[in-house]
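Undergrad: Show me the folded form of this:
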Amino acid sequence: MNAEDTVRDQLLADGWNLFPDAGFIETAGPFFHRLQDGQPGLCFPVLDKHENRNGMLQGGALMTFVDRALGFTARHQTQTLATTTVTLTLQFVDGVKLGETVHVMPTMTRATKQLVFMSGVFMVGERTVCVANGIWKKIVAQPKW
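TA: As a prediction, the model looks like this:
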């Protein structure tokens, strides 16, 4: 059993659900979700494969998780089957070390007929590592999974 399997099994035992996405998200993850007090919570365990040349979490990997977390919550909160990212703004506040887990409970700021406004404060324990805001458009197209 490798490190990714060990981390996955522990998070599953703790009540987290693995995103079953194929393609890029499967490669970029693993990403997990669960309901906490009726709201989606998401987490991203940082593995060796996410390392940048400074020995920390690669910023692009965190950006992918941010997009997934806020987009997933936009769909969940609006009961929309599919959305697409219109805009996403991030501020990297602190570095993330290998072996740490990034958590977020995103907030829906507003939803209109077509747009969903989202924000999130991404944390490792009590430490803020990223702040993000974005807009998602509800779309008619069905995801292939």
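Undergrad: CA atoms for contacts and neighbours, from now on please.
TA: OK.
Undergrad: after the one helix or strand residue 75 maps to, next one along is what?
TA: Under the criterion of DSSP states H and E, residue 75 resides in helix 59-78. Downstream of helix 59-78, the first helix or strand assigned by DSSP H and E is strand 83-92.
Undergrad: Residue 104 against residue 127, yeah?
TA: No: Residue 104 lies out of contact with residue 127 (Cα atoms under 8 Å); the separation is 11.5 Å.
Undergrad: Look at the two and report which has more neighbours.
TA: It is residue 104, of residue 104 and residue 127, that has more neighbours when counted by other Cα atoms under 10 Å, with 24 against 14.
Undergrad: The structure of the following sequence is requested for comparison with the preceding one:
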Amino acid sequence: MTDSIPAGFIPWLPKSQFMRHLTDLGAFYRREADNVLALRVNAAHGNMHGMAHGGLLATFADSALGFVIAEQAHVSVVTAQMSVEYLNAVKPGDWLEAHVQIDKQGKRLIYATCLLQVEGRSMLKASAVFAVRHAAVPASDG
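TA: Have a look, this model is predicted:
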């Protein structure tokens, strides 16, 4: 297993409080040139079969989609729908990259696709619809 980080990637700290908890399991990275997000999969990301947990992969894809959409479309979004296809097992030591493409952008909805890849091989495909937020989140009472 290698711990090296490929050239061009810098640490990425998600804004989401939930995603920040996942950084306890391992750091996230970003390549600013093309908004690719990545992580080095390790044993802490695993399921009982020794491969990356499907929930982690889906969460990573969802977060990458939201982040890239917000960056490219300059809007605040929330996930309205997401479907996930698990294509191949992701193993400890794998450098996992999230490649996002906006498929269609409207005023209220944005459609996008995320491919999680290891060395150019697709491991997961997520297709999602994001709702554009036009109002601020209400303040919490407690």
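Undergrad: Output the contacting helices and strands for the helix holding residue 75 of the first structure.
TA: Helix 59-78 of the first structure sits against helix 24-28, strand 39-45, strand 83-92, strand 107-111, strand 115-124, strand 127-138, with contacts defined as 3 or more Cα pairs under 8 Å, 6 or more residues apart in numbering; DSSP states H and E.
Undergrad: Show me what the second one is packed against.
TA: When contacts are defined as 3+ Cα pairs under 8 Å, 6+ apart, strand 39-45 of the first structure packs onto strand 32-36, helix 59-78, strand 101-104.
Undergrad: The same query, at a cut-off of 10 Å, please.
TA: Secondary-structure packing of strand 39-45 of the first structure (3 or more Cα pairs under 10 Å, 6 or more residues apart in numbering; DSSP states H and E): helix 3-13, strand 17-18, strand 32-36, helix 59-78, strand 101-104, strand 115-124.
Undergrad: Now do the buried residues in that strand.
TA: For strand 39-45 of the first structure, the neighbour count (16 or more other Cα atoms under 10 Å) marks 40-45 as buried.
Undergrad: do the fourth one as well
TA: For strand 107-111 of the first structure, burial by neighbour count (16+ other Cα under 10 Å) applies to 107-108, 111.
Undergrad: need the helices and strands packed on strand 39-45 of the first structure in TSV with distance to residue 131 of the first structure, can you?
TA: Output for those, formatted as TSV (distance: least, Cα to Cα, whole Å):
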stretch	distance to residue 131 of the first structure
helix 3-13	24
strand 17-18	23
strand 32-36	19
helix 59-78	9
strand 101-104	10
strand 115-124	5
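Undergrad: Out of those, the one nearest residue 25 of the first structure is which?
TA: Proximity to residue 25 of the first structure (Cα to Cα) singles out helix 59-78 among these, at 7.9 Å.
Undergrad: So which bit of the second structure is that closest one matched to?
TA: Mapping helix 59-78 of the first structure onto the second structure (TM-score structural alignment) gives residues 54-73.
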